[in-house]
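In: sequence first, then the predicted structure, then my questions.
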Amino acid sequence: MTAYAATSAPALTAYAEDLLSRRLARSAAARTDGVTALSDYHQWFAACAERSSTEVEPVPLDELTGWHREPGTGNLVHDSGRFFSVGGVSVERPGAAVPGWSQPVINQPETGILGILMSEFDGVAHFLMQAKVEPGNHNGLQLSPTVQATRSNYTGAHRGRPVPYVEYFRNAAQHTVIADVRQSEQGAWFYRKRNRNMIVEVREPVEVRNGFRWLTLGQVHELLALDDMVNMDSRAVLSCLPFTGPGVAQAAASSPDAFQTALLRSCEIGADDGRHTTAEILNWITETRSTTELLVRQVPLNQVTGWRAADGRISHESGLFFDVMGVRVRARGREVDQWTQPLIAAGRTGLIAFLTSRINGVLHVLVQAKAEPGHNDVIELAPTVQCTPTNYAVLPAEARPPFLDEVLDADPRRIRFDTTLSEEGGRFYHTRNRYLVVEADDSEAGDHPGFRWVTLRQLTDLLRHSYYLNVEARSLVACLRSLLAGPQ
């Protein structure tokens, strides 16, 4: 087994891994029926939406209650000193198309818990999912993990009601830990943010509270095809499932096409049976991290250049990129009934895409080694394309991402997954990305500087460890697995 220089969950034996793989595949094959039928799910979710009386009102930043501008820095901080703050960073990257800039950034040094409970019913693994409203959600209610909580929340800093089910994750050693790994969040908007991504299996009965439902993995895969249904945290946690090995074939379509057959092989094959061995990929990541010049310094918010405070928010002088805005929230059924907070609003829909290619009959995805100012270790693997295309109107031509035009101009027959999904609504306001899986032309399957073709098995193995795949890539891994059983 390859040694990784990162925190990871305890290794399973080969027998246990194979058994778990088969159990997950059985769950992924159950796409309509389970403890909750998919048709009943939609009725339940609609009823939850009717009961959720959350009101979100944009307000000027200087009208936020319980928040203030820190004297001397201008940073937005909570009066308690907990939760998160909005400060600034200065970034220098010599030799890059954009060699330097500064920007606002969210600073949230505490590690939260994103956790999903797993349990077996009638021989099929189910996952306890939550219908949860976040203030920044584009459509209000979305399907969330069992627990989605910051440390401030689950330790009671908000002085609200306890977080349901959090005890299963804080006392995970009393149960069976399927996945437990710290992962980063958006490196463009957070400064070294990380959350503990956990999947914990319980064997005793669990009371199902209002707003929660047991779903199979296949049902969640079906819901991933719907715009703004499965939230970012659910996608990120589910990507950490060890969904590899020969058992995965149980989840495959009964009459797979060439793409699905290659995708299945990408999950089944050994870790070193792709275009590059795992050792080669790790060497490339380490080499890139060691040689990339990226100097990131935290600076006071009032020293960030190119940004201005106007109309109650902080915006870039070009009107592009993102804004820092404020909201007032009134919510029923949350740990706290009302509050105010700042949020980041991207304003324009971004583009997140994997190019895929069948290499020797095995599906490979093209990942890039992407440097972002908020990463914990300079570089993480990112999708082939990760950007907001409209932002390049004010940037040098050489800053335009490789493969962006190939994705934008892709033949619709080559697009395997195409859904617009929201980013985390607790920190981002109506911030959405179009997630795509696109089959590349065979002529594009060569090597490219800064990019590597990798198998889904290799990505899954890397996801057992911290800070190898960024949150956008993790979302796409979950989306890609949903295609095993058939097209959307």
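Out: Thanks, I have the structure now.
In: okay, CA-based contacts and neighbour counts for the rest of this
Out: OK.
In: longest helix in this protein, please.
Out: In the chain, with assignment by DSSP state H, the single longest helix is helix 14-29.
In: against which helices or strands is that one packed?
Out: Packing partners of helix 14-29 (3 or more CA pairs under 8 Å, 6 or more residues apart in numbering; DSSP states H and E): strand 124-133, helix 217-223.
In: those: which one's closest to residue 370?
Out: Nearest of those to residue 370, taken as CA to CA: helix 217-223 at 27.2 Å.
In: how about residues contacting that closest one?
Out: 24, 27-33, 38, 125-127, 229-230, 478-479, 481-482, 488 (CA atoms under 8 Å, 6 or more residues apart in numbering).
In: and those, which are buried?
Out: When the contacts of helix 217-223 are checked for burial by 16 or more other CA atoms under 10 Å, the buried set is 24, 27-32, 38, 125-127, 229-230, 478-479, 481-482.
In: nearest residue to residue 212 in space, please, no chain neighbours.
Out: Of all residues not flanking residue 212 in the chain, residue 130 sits nearest, at 4.4 Å (CA to CA, 6 or more residues apart in numbering).
In: swap that for residue 240, sorry
Out: residue 463 (5.6 Å).
In: where along this structure do the helices fall?
Out: Under the criterion DSSP H, the chain contains helices at 14-29, 38-51, 151-154, 166-170, 217-223, 232-238, 258-268, 278-291, 404-408, 456-462, 471-481.
In: want to throw these into CSV with distance to residue 329?
Out: Below are the helices of the chain laid out as CSV (distance: least, CA to CA, whole Å):
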stretch, distance to residue 329
helix 14-29, 37
helix 38-51, 16
helix 151-154, 16
helix 166-170, 23
helix 217-223, 27
helix 232-238, 20
helix 258-268, 43
helix 278-291, 41
helix 404-408, 37
helix 456-462, 38
helix 471-481, 26
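In: against that first model, consider the following:
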Amino acid sequence: MTSADLDTQRATETHPDGVSEGFLSWFADRTRATACQVTRTPLSDLRGWSLDAATGNLTHHSGRFFAIEGLHVRTSYGQVPEWSQPIINQPEIGILGLLVKTVDGVPFGLVQAKMEPGNFNSVQLSPTVQATRSNYTRVHRGDRTKYLEHFTHPRAGTVVADVLQSEQGSWFLHKRNRNMIVQVDDSVPAADGHHWMPLDELRSLLRIDGLVNMDIRTVLSCLPASFFAAQDRHGTDGMASALARSISGDGTPLHSAETVLSWFTAAKSRHELAVRRVPLRALPGWRNTPEEIVHDDGQHFSIIGVSVRTNDREVGEWHQPLIYPSGRGLVTFVVKDIDGVAHLLVNARYQAGLLDAMEMGPTVQCNPGNYSGPGPRFLDYVRQVPAERILYDTILAEEGGRFYHSQNRYLLVDAGDDVPIEVPEEFCWVTAHQLTGLLRHGYYVNVEARSLLACLHSLW
């Protein structure tokens, strides 16, 4: 059985209610038609890439795309005060864009079935446009990016959202993408590899393991609640009603928007984070071999190389490095019904690669396998929560263009009375509607929390 057949089988056998046969048929056709061969390749053999003789940094011969460099970090925050690591330096700003339209009162989104070399399952759903600046300016001399003009010159549509957002602050240095949603009329056809689908149906797909990629999740998190049909929650259980009020903004939040911002500003002022770029060569605690760059204890992540052949991208063959995490991560929001409104327990998190050092993240965000002793706050609680308190539980992949087989288990758990309203100073209870409001601005909510917010919408 090919990887495309496995993708099709996964979507067909496990699809939740609300997913149409039209989508399943289209996705099956696209995955069968996508040829992809990804081969592990020594870093020293990556065509078009070279290790700088002085620094050991791994760079592309064009000077574009991205580089693998070294980073040294000192901080007063967290359990480890100082460390060194490789990091992806990709200073250019890419576009993650979703076209939407309304037909007979039903909002639709234009999705793409896209192959990425790091995807564990080859093909996943992505936004209408998902492209780095190097790609859409055709540094690779490949085909043009379809629908790009709707986001670079969106005069024919209505801009619903347009904001710079960060990506994984543990693995990217100051990486940002332009998250855009543009509403168009009904005259934009779906090109080969693209598919118009109701946004409610797209939400349902977030409950399928590994199907909806990170890039469309972060864009979906920026959608106003008005783009999702409100469900009648009368007569349902208390948490379902509380979630609906949290998303829609009905009901009174525990903290005002001003109080949440004051809490966050105080958290950013409480600790120091000093970051400096250093040569990749001879990073303390890391081993460089012709095959890979790996941590001495085998944990955290490594830098590997791959060669890629496909019929589904602007160019058919290329080489590149990827970050390969050591295991599956855990990303969780603890959820509490406070006076009839569901609140999410957000964590003010420093991450070395974030442009503004700190953003609001999930309650728990870590790779549990990296801890031999005590882990972060609430990790033990989340890992032991009974099954009946789990509201959402899905394995989702991270950025397949830069990470190899990177997966996180995304959880939403009902705290009930286990977690009090009074929480440690680096945590704060906020509603989903308050988080969505913060997403009108960049650098408040990290990418893992944005993904989980999109997952929360799938429960409404």
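Out: Structure received. For clarity, every value in this text was computed on a predicted model and none was experimentally measured.
In: re the thing from before, could the helices and strands packed on helix 14-29 of structure 1 go into JSON lines alongside distance to residue 415 of structure 1?
Out: Shown next, in JSON lines, are those (distance: least, CA to CA, whole Å):
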{"stretch": "strand 124-133", "distance to residue 415 of structure 1": "29"}
{"stretch": "helix 217-223", "distance to residue 415 of structure 1": "17"}
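In: nearest to residue 406 of structure 1, of the ones you listed?
Out: The nearest among the helices and strands packed on helix 14-29 of structure 1, by CA to CA, is helix 217-223 at 26.5 Å.
In: which stretch of structure 2 lines up against stretch 350-370 of structure 1?
Out: Mapped onto structure 2 using TM-score structural alignment, stretch 350-370 of structure 1 spans residues 329-349.
In: now the matching stretch: how far from the chain's centre is it?
Out: 18 Å (CA atoms, centre = their mean, to the nearest Å).
In: quick one: terminal-to-terminal distance for it?
Out: 16 Å (CA to CA, to the nearest Å).
In: need the contact list for the residue nearest to residue 212 of structure 1.
Out: Residue 130 of structure 1 makes contacts with 143, 144, 145, 146, 211, 212, 213, as judged by CA under 8 Å, 6+ apart.
In: what does residue 347 of structure 2 give?
Out: Contacts for residue 347 of structure 2 (CA under 8 Å, 6+ apart) come out as 360, 361, 362, 363, 364, 426, 427, 428.
In: how does it look with 7 Å?
Out: Residue 347 of structure 2 sits next to 360, 361, 362, 363, 426, 427, 428 when contact means CA atoms under 7 Å, 6 or more residues apart in numbering.
In: so what's whichever residue in structure 2 pairs up with residue 156 of structure 1 closest to, chain neighbours aside?
Out: Matched across to structure 2, residue 156 of structure 1 falls on residue 138, judged by TM-score structural alignment. Closest residue in space to residue 138 of structure 2, ignoring its immediate chain neighbours: residue 144 at 6.9 Å, by CA to CA, 6+ apart.
In: so what does residue 407 of structure 1 match up with in structure 2?
Out: Applying TM-score structural alignment, one finds that residue 407 of structure 1 aligns to residue 382 in structure 2.
In: tally of neighbours for residue 122 of structure 1?
Out: As a burial measure, residue 122 of structure 1 scores 8 neighbours (other CA atoms under 10 Å).
In: let me fix that, I meant to ask about residue 169 of structure 1.
Out: 23.
In: ok, it - contacts?
Out: Residues near residue 169 of structure 1 by CA under 7 Å, 6+ apart: residue 115.
In: show me what it lines up with in structure 2.
Out: Taking TM-score structural alignment, the alignment pairs residue 169 of structure 1 with residue 151 from structure 2.
In: now do residue 46 of structure 1
Out: Aligned partner of residue 46 of structure 1 by TM-score structural alignment: residue 28.
In: same thing with residue 433 of structure 1?
Out: When structure 2 is aligned by TM-score structural alignment, residue 433 of structure 1 is paired with residue 408.
In: how about residue 276 of structure 1?
Out: Counting by TM-score structural alignment, the partner of residue 276 of structure 1 is residue 255.
In: what count of nearby residues applies to its match?
Out: Residue 255 of structure 2: 15 neighbours (other CA under 10 Å).
In: which of the contacts of residue 130 of structure 1 are also in contact in structure 2?
Out: Retained contacts for the contacts of residue 130 of structure 1 in structure 2, judged by both residues aligned by TM-score structural alignment, their matches' CA atoms under 8 Å, are 143, 144, 145, 146, 211, 212, 213.
In: which of the residues you listed fall within strands?
Out: Per DSSP state E, strands hold the following members of those: 143, 144, 212, 213.
In: and those residues, which is closest to residue 303 of structure 1?
Out: Nearest to residue 303 of structure 1 among these, counting by CA to CA, is residue 144 at 36.6 Å.
In: give me the number of residues near the nearest residue to residue 186 of structure 2 once chain neighbours are set aside?
Out: Nearest residue to residue 186 of structure 2, sequence neighbours excluded (CA to CA, 6+ apart): residue 101, at 6.5 Å. Close neighbours of residue 101 of structure 2, defined as other CA under 10 Å, add up to 23.
In: among the helices of structure 1, which is nearest residue 95 of structure 1?
Out: In this view, these are compared for proximity to residue 95 of structure 1 by CA to CA, and helix 278-291 is the closest at 12.4 Å.
In: circling back to that earlier point, closest to residue 343 of structure 1 out of the helices and strands packed on helix 14-29 of structure 1?
Out: With CA to CA as the measure, strand 124-133 is the member of these nearest residue 343 of structure 1 (15.0 Å).
In: which position in structure 2 pairs with residue 116 of structure 1?
Out: In structure 2, residue 116 of structure 1 lands on residue 98 (TM-score structural alignment).
In: buried residues in stretch 374-389 of structure 2?
Out: Neighbour counts over stretch 374-389 of structure 2 (16+ other CA under 10 Å) mark 375, 379, 382 as buried.
In: same question for stretch 426-443 of structure 1.
Out: Going by neighbour count (16+ other CA under 10 Å), the buried part of stretch 426-443 of structure 1 is 426-440.
In: ok so, going back, who's in contact with the closest residue to the match of residue 46 of structure 1 other than its chain neighbours?
Out: Closest residue to residue 28 of structure 2 apart from its sequence neighbours, by CA to CA, 6+ apart: residue 8 at 5.0 Å. Neighbour list for residue 8 of structure 2: 27, 28, 31 [criterion: CA under 7 Å, 6+ apart].
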